[in-house]
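Asker: Sequence and predicted model, in that order:
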Amino acid sequence: MTISDHVSDLEPAVQAGDDPREFAHVLSAVHDAAMSGGRMPARPRAVIDDSWQRLRRAGLSPDADTAVERGLDVEELEERRRQSGLHEVVDELARNLDSLIADGDNILVIADARGHVLWRSGSSRVLHRADQLGFIEGADWAEGSVGTNAIGTALMSGRSIQVFSAEHFVRSHHSWTCTGAPIKDPRTGEILGVVDVSGPAATIHPTTLALVHAVARLAESQLREQHHRRLDCLRAVAAPILARSPGPALAVDVDGWVAAVDAVSPRSRLVLPRGVGPGRSFFGALGECDVEALPGGWLVRVADAADRSTTRVSMRTVMTAAGGESVEVSVEGASGGWTHRCSPRHGDILTYLARHRSGVTAAQMSTHLFGVDDRTVTVRAEMSRLRKRFGGLLMAGPYRFADGVEVRLVG
């Protein structure tokens, strides 16, 4: 007998028409054989097998007592909720999955990107059972802490997953089934957390996976719409201010997403300096800028060249982990500084510009990099990437460090 693997991203643990009790019996035999090193009567699904192998390599015991795992205290839990990026969709997730928990057998859980349980809801009966398992708010439900489960394994695999009975690595979870789907930040694609529905193994249903997966996608759409609305509001406030701005400026939200620009090259996001606030700050992509508070974000005005303090650039060659060399660039100004480790190619370009302060043409740079003067298209592409990284520090026509920038080669 084999446990079939499906190529579909949505792979229910139990297929329609299968007897869950019989299947649980098979899974129990598979689990016992896998944990003891014996011959398995069937093969687990690929996503489960991958998880079991990870956990065995990590040394987790299938008999681990997960109910005593350390959780978050109240203050840590509230902070995780605020920082999760999921608080805006909690009510929507609960509303769309109410049909799965209304009968009182299942629990709804929302976890963050590290697997910590942030919110849960369900009947007192199922919550009590979850308490006995350590499935409580603040608990660490990452795969490395509690074994194969729909929260931790969804985070590890990056896909929606259903885990049934003895597919759980830890034996104390075998009486449960759980279905989880990752929720991704629609702006970056990074996983924000997981929405999960769990309950007694007997409650498993093949359609649960499709529903939980669909609800996670709806949550992502809601997050995207909310982000666009916030940028629209910020743009409405910033537009008349930018129209009167005497120089280059842009409006960004608190995470650096750009709502509007004026006389600045278009971009979707600006990397904000750590601890940014009203006053002068150094932005890697723009140089020194004056920052003003706006409702829901910041107005960033690029400082006039005559009003900028001296910027110092230090470059030194460092060894990479693979034994090669790269160039570490440190930039310091009156308003702060930052460090960036360049690729060997970009380090070579910056070092060459540091030794030719009057500037070089694309053809000259091509000759330096490739030994011929006709690779100018490649040079322009590389310089465009560097200028996006170093902003006002690098100039074109010819390529050079900007006037007033002190450059020092170290070592």
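Answerer: Right, received. Where do you want to start? Quick caveat, the model's predicted, so the values are computed rather than measured.

Asker: drop to CA atoms for contacts and neighbour counts, all remaining ones
Answerer: Will do.

Asker: Tell me how far the spatially closest residue to R269 that is not a sequence neighbour lies from T351.
Answerer: Closest residue to R269 apart from its sequence neighbours, by CA to CA, 6 or more residues apart in numbering: W257 at 4.3 Å. Remark: distance between W257 and T351 (CA to CA, to the nearest Å) = 32 Å.

Asker: cool, R95 as well?
Answerer: Distance of R95 to T351, given as CA to CA: 58 Å.

Asker: Between these two, which has more neighbouring residues?
Answerer: In terms of neighbours (other CA atoms under 10 Å), T351 is the more surrounded of R95 and T351; the figures are 18 against 11.

Asker: list the contacts for the more buried one?
Answerer: 315, 409 (CA atoms under 8 Å, 6 or more residues apart in numbering).

Asker: And for F164, the neighbour number?
Answerer: By other CA under 10 Å, neighbour count at F164 equals 30.

Asker: Also H340?
Answerer: H340: 14 neighbours (other CA under 10 Å).

Asker: Go ahead and confirm it touches V329.
Answerer: Yes - with contact defined as CA atoms under 8 Å, H340 reaches V329; the gap is 5.2 Å.

Asker: Give me the helices and strands touching the longest helix along the chain, please.
Answerer: For the chain, the longest helix by residue count, based on DSSP state H, is helix 206-243. Under the contact criterion of 3 or more CA pairs under 8 Å, 6 or more residues apart in numbering; DSSP states H and E, helix 206-243 touches helix 90-96, strand 176-184, strand 191-200, strand 249-253, strand 258-262, strand 287-294.

Asker: most tightly surrounded among the ones you listed?
Answerer: Burial of the helices and strands packed on helix 206-243 is given as mean neighbour count (mean count of other CA atoms under 10 Å); strand 176-184 ranks first at a mean of 28.

Asker: got a list of contacts for that one?
Answerer: Against strand 176-184 from outside (CA under 8 Å, 6+ apart): 149-151, 154-155, 158-165, 190-204, 208-209, 212-213, 216-217, 219-220.

Asker: now with 7 Å?
Answerer: 149-151, 154-155, 158-165, 190-201, 204, 209, 212-213, 216, 220 (CA atoms under 7 Å, 6 or more residues apart in numbering).

Asker: which stretches of the chain form helices?
Answerer: Using DSSP H, helices in the chain cover 20-36, 46-58, 74-83, 90-96, 98-101, 124-133, 143-146, 152-157, 206-243, 344-354, 362-370, 376-390.

Asker: Okay, one more to line up with it:
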Amino acid sequence: MTDAEQGRHRARERALAGGEARSRPVIAASWRRMRTRGLDPGADPDVPPLDTSEIERRRAASRLRPLVPHLRRALGTAVDDGDQLMVLTDDEGRVLWQDGKPGVRRLADRLGFVGGSAWTEGNVGTNAIGTCLVTGGPVQIQGAEHYVESHTRWGCAAAPVHDPWTGDVIGVVDVSGPSRGMHPSALAMVRLAARVAELEVRQEHVTELDLLRARAAPLVARLAGPALVVDRHGHLAAVTGVEAPERVTLPDDLAVGSVWLPTLGAATAEALPGGWLLRLEPEPGSAQSSSLVVDLTGADPRLAVTGPSGSWSRRLSPRHTEILVSLVLHPAGRTAAELADDLFADTGRVVTVRAEMSRLRRVVGALLRHQPYRIDPAVGRELLLPADPAGVLPGSSAPVLGRLR
């Protein structure tokens, strides 16, 4: 065992005995989340995989699907020259693709690290896939830095793949295997692979938006009232008669006809090839007489907003779910540091919190206030929980959800 490995094991023993976790900050924060989550470090996590049909459905829907060959080539050195797996997951940490030699695949099978398993912090403890989904950046976890004992002979490096157009995580690129054989450049490799994937996704969006702009220009030129054309993700392609944001958050169930948008108010939606024409009503949206419902009773968390002119609903990302739960539970508001503690068990992650709040404000507009962050006092708010709160976002390790459970 190397000196570095011995140091990690000593730090692990000290932390499990109740002492200070003298580890890298990213590891110490993750372990605090695990203790809040109540995860047993000596237990073998039980992560039932999805069935084959659901894995295939998720593969077909994954934005990473066309990029799998490119990612395989980018990570080929680790897979072909060492005992490492290439793993690609969806945004929930569910394993969709694996590639590696039979020996390392058998070792992964013993850990339950198989197709369809959920490799999040809340399910299996500190690990590169789950921890990078929490931090939003590349992470490498070596040996005893894992929280669960059975994973301490394993090493992994992972990076989230973001959709540059929406900011959403669309998956994770990971290299994993026995810690002793971890490729020295694994972290750099997954970081580069994720970046290449993001550039490919961005170029696809740019091409689609340019085509929509060309189609929309003559249409918008003939309109008399305020209107805008957006792509299917809400990005602005053309506008007339109104000052519009670069992106409008659209409801999941947008259809032709009347629609109400938190950031724009009442509008009429007309379908276009690759996007939507939104004809705006004269009165802007307002927080007055609005209500906000965070619904955690279904398989996917949802946000429903009702305003003076209509209602609006969309699926929530895990991070935005965590934020809104905290704000509903704290009507007086939360500072950036308090939210960082609620989400990450790390009061220092205020930059990440501010970036997430900026993205969330694009979704709900003036319904959110800042200094401190809070839901507008004029807005009614409700949190709907399942009969058993323990089932709320099981993959999340955010302390605010741990306390809720």
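Answerer: Received it, and whenever you're ready, just let me know what you need. Predicted model only: the values in this text are computed from it and were never measured.

Asker: how about the helices of structure 1, which one is nearest G275 of structure 1?
Answerer: G275 of structure 1 sits nearest to helix 74-83 of all the helices of structure 1, at 16.0 Å, using CA to CA.

Asker: any idea how far Q162 of structure 1 is from the equivalent of R202 of structure 2 over in structure 1?
Answerer: Correspondence of R202 of structure 2 to structure 1, assessed by TM-score structural alignment: R224. Going from R224 of structure 1 to Q162 of structure 1 by CA to CA gives 26 Å.

Asker: Give the buried residues for stretch 279-290 of structure 2.
Answerer: Across stretch 279-290 of structure 2, burial judged by 16 or more other CA atoms under 10 Å covers 279-281, 285-287, 290.

Asker: hang on, the earlier thing: now, of the helices of structure 1, which is deepest in the fold?
Answerer: helix 152-157 (a mean of 24).

Asker: so how much does that helix differ from structure 2 once superposed?
Answerer: Here the mean offset of helix 152-157 of structure 1 against structure 2 after fitting is 1.7 Å, by mean CA distance after the TM-score superposition for structure 1.

Asker: which other helices and strands contact that helix?
Answerer: Contact analysis of helix 152-157 of structure 1 by 3 or more CA pairs under 7 Å, 6 or more residues apart in numbering; DSSP states H and E lists strand 176-184 as its packing neighbours.

Asker: list the contacts for the residue lying closest to the match of R202 of structure 2 once chain neighbours are set aside?
Answerer: Sequence neighbours aside, P186 is the residue nearest to R224 of structure 1 in space, at 5.7 Å (criterion: CA to CA, 6+ apart). Contact analysis of P186 of structure 1 by CA under 7 Å, 6+ apart lists 220, 223-224.

Asker: Of the residues you listed, which ones are shared with structure 2?
Answerer: With both residues aligned by TM-score structural alignment, their matches' CA atoms under 7 Å, the contacts of those that structure 2 also has are 220, 224.

Asker: Please convert the contacts of P186 of structure 1 to a markdown table, extending it with distance to L242 of structure 1.
Answerer: Below are these laid out as a markdown table (distance: CA to CA, whole Å):
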| residue | distance to L242 of structure 1 |
| --- | --- |
| E220 | 31 |
| L223 | 27 |
| R224 | 25 |
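
Asker: doesn't L261 make contact with E281 of structure 2?
Answerer: No - in this structure E281 of structure 2 lies outside contact range of L261 using CA atoms under 7 Å: 11.0 Å.

Asker: neighbours of P251 of structure 2, just the number please.
Answerer: 21.

Asker: do you know how far it is from T89 of structure 2?
Answerer: Distance from P251 of structure 2 to T89 of structure 2, by CA to CA: 26 Å.

Asker: now swap in D83 of structure 2 and tell me
Answerer: Distance from D83 of structure 2 to T89 of structure 2, by CA to CA: 19 Å.

Asker: Comparing these two, which residue is more hemmed in?
Answerer: T89 (28 against 21).

Asker: What lines up with that one in structure 1?
Answerer: Per TM-score structural alignment, T89 of structure 2 is aligned with A111.

Asker: From L133 of structure 1, how far off is its match?
Answerer: Taking CA to CA, one finds A111 of structure 1 at 16 Å from L133 of structure 1.

Asker: Residue in structure 2 paired with I204 of structure 1?
Answerer: Aligned partner of I204 of structure 1 by TM-score structural alignment: M182.

Asker: on that earlier part again, how about the helices of structure 1 in CSV, adding distance to A251 of structure 1?
Answerer: CSV is the format used below for those (distance: least, CA to CA, whole Å):
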stretch, distance to A251 of structure 1
helix 20-36, 56
helix 46-58, 44
helix 74-83, 23
helix 90-96, 29
helix 98-101, 40
helix 124-133, 46
helix 143-146, 40
helix 152-157, 34
helix 206-243, 6
helix 344-354, 30
helix 362-370, 33
helix 376-390, 18
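
Asker: Which one of those helices lies nearest to F169 of structure 1?
Answerer: When the helices of structure 1 are compared by CA to CA, helix 46-58 sits nearest F169 of structure 1, at 6.4 Å.

Asker: What range does that closest one cover in structure 2?
Answerer: Going by TM-score structural alignment, helix 46-58 of structure 1 sits over residues 25-37 in structure 2.

Asker: Any idea how far the matching stretch is from the middle of the chain?
Answerer: Per CA atoms, centre = their mean, to the nearest Å, the displacement of stretch 25-37 of structure 2 from the mean C-alpha position of its chain is 18 Å.

Asker: Check the mean deviation of it from structure 1.
Answerer: Taken over the aligned residues, the distance from stretch 25-37 of structure 2 to structure 1 averages 2.1 Å (mean CA distance after the TM-score superposition for structure 1).

Asker: Before I go, just wanted to say thanks for your time.
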